[in-house]
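K.L.:
After the sequence you'll find the predicted model.
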Amino acid sequence: MFTGIIQALGKIKSMVHRGEDIRLTVSSEKLDMSDVALGDSIATNGVCLTVTDIGDDFYCADVSAETLRYTGFAHYKTGSVVNLEKAMRPTDRFGGHIVSGHVDGVGEVVNIVKHSDYIEIWISAPTELAKYIAHKGSITVDGVSLTVNDVQGRQFMLWIIPHTLQETVIGHYKAGTLVNLEVDVVARYLERLMLGDKAANNNTKTDISMAFLAENGFLKR
């Protein structure tokens, strides 16, 4: 589990294709590797990866075909800069929100507006994820825990302070940048819980409609 508080920036040193998978090597001068062991997890641009080799300033991980299919890794290349966070320990401060490192989909930066002391970023999410994104709710973008400041359809807006711009890959964003999105895990569990006993039906869709809410007593008729 992670918190969405980025600990360091890294750089993709190599991407070696192994059939449909990729062996990834990430280097970082800032990330403390002294307490990292083989088999540990490191969130790399929000994707939970298992360490398969390690050095003083690098680690290797295998990226599966499924991960390539559902995350921005399919568009990365040698030299790409990535956000890094080691898995949290029970004694760590919980500064962000619950982040699993399981990316739900890829969004696209559609607009960036500069203000005097922050920037405003608009991101377009995949249609199937829009229902999980709420005003003042939490979302993870490339591994960064952020608060949604506005929602319009499947587009949502974030306010980014200078510190976040400097310490994460968000400072490299421009219109058209593809980003990894992980929605708040609480929203996903809530959707499933609201199905009640119907969740046991294999044919039950998890789409929650106004009619469903009314039928199950969540809305007054």
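P.N.:
In hand now; what should we look at?

K.L.:
all contacts plus neighbour counts: C-alpha atoms, from now on.
P.N.:
Will do.

K.L.:
ranges for the helices of this protein?
P.N.:
With DSSP state H as the criterion, the chain has helices at 65-70, 162-167, 185-193, 210-215.

K.L.:
ok, second structure coming up, stack it against the first:
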Amino acid sequence: MFTGIIETLGTVTHLEKDGGNLHLSISSSLSSELKVDQSVAHNGVCLTVVKIQDDQYTVTAVEETLLKTTLNGLKEGEPINLERAMILGSRLDGHIVQGHVDTTAVCSRVEEKDGSWYFTFTYDLQPHHITIEKGSITVDGVSLTVVNSEKNSFSVAIIPYTYENTRFKQYSKGSRVNLEFDVIGKYVAKLVANSQ
């Protein structure tokens, strides 16, 4: 489980295909604090650390993950949002995030507003892909509050700290991101669908 509060930006240092899998090597200030078998969210995708060497560590994404996320589009040298799993008993500063990406979305608009930014994202409409006004959404692992909730799109307001310390400063119209919808909303949608 994660909170959607990004701890740091890492850098993708090496990508290696292995059958249907992809090994990602990441350089990060967190590397020395990690251990093999630990879960880390990468742009919102929960992956297991399989190797650590100096300031780099390696995780493996299986084919299923590559088909449903943006990880297969990463390039060496690219920044990546990182968050370690939450510690039970600490403050939950974001919201409950599983690290299980539901779908990808495309940035359809970026608007600067007097010191902050509004990003609008569009996604394929599915019954369990829902947002609500002032509800929670995770974009590339970042816990955010939904504004302008529409049928298959939503916007988020980004403060300067988030803009500077996550991948948001790299996004422009057409950028693809990973989405994880609110877990409670997904369960409610499923219950409603099953009761009809």
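P.N.:
Received, thanks. Predicted model only: the values in this text are computed from it and were never measured.

K.L.:
can the helices of the first structure go into JSON lines with extra columns for distance to residue 12 of the first structure and mean neighbour count?
P.N.:
Listed next are those as JSON lines, based on distance: least, Cα to Cα, whole Å; neighbours: other Cα atoms under 10 Å:
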{"stretch": "helix 65-70", "distance to residue 12 of the first structure": "15", "mean neighbour count": "14"}
{"stretch": "helix 162-167", "distance to residue 12 of the first structure": "17", "mean neighbour count": "13"}
{"stretch": "helix 185-193", "distance to residue 12 of the first structure": "28", "mean neighbour count": "13"}
{"stretch": "helix 210-215", "distance to residue 12 of the first structure": "45", "mean neighbour count": "12"}
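
K.L.:
for these, which one sits closest to residue 130 of the first structure?
P.N.:
With Cα to Cα as the measure, helix 185-193 is the member of the helices of the first structure nearest residue 130 of the first structure (11.4 Å).

K.L.:
count of neighbours near the nearest residue to residue 113 of the first structure once chain neighbours are set aside?
P.N.:
Nearest non-adjacent residue to residue 113 of the first structure, counting by Cα to Cα, 6 or more residues apart in numbering: residue 120, 4.9 Å away. Residue 120 of the first structure: 15 surrounding residues under other Cα atoms under 10 Å.

K.L.:
give the contact list for residue 55 of the second structure.
P.N.:
Residue 55 of the second structure makes contact with 27, 28, 29, 30, 31, 32 under the criterion Cα atoms under 8 Å, 6 or more residues apart in numbering.

K.L.:
circling back: out of the helices of the first structure, flag the one nearest residue 6 of the first structure.
P.N.:
Comparing those by their distance to residue 6 of the first structure (Cα to Cα), the top pick is helix 162-167, with 7.6 Å.

K.L.:
pretty sure residue 154 of the second structure contacts residue 120?
P.N.:
Yes: counting by Cα atoms under 8 Å, residue 120 is a contact partner of residue 154 of the second structure at 5.6 Å.

K.L.:
about what we covered before: export the helices of the first structure as TSV, with columns for distance to residue 41 of the first structure.
P.N.:
Formatted as TSV, these follow (distance: least, Cα to Cα, whole Å):
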stretch	distance to residue 41 of the first structure
helix 65-70	15
helix 162-167	21
helix 185-193	19
helix 210-215	38
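
K.L.:
what's the closest of the ones you listed to residue 52 of the first structure?
P.N.:
Ranking these by proximity to residue 52 of the first structure (Cα to Cα) places helix 65-70 first, at 16.3 Å.
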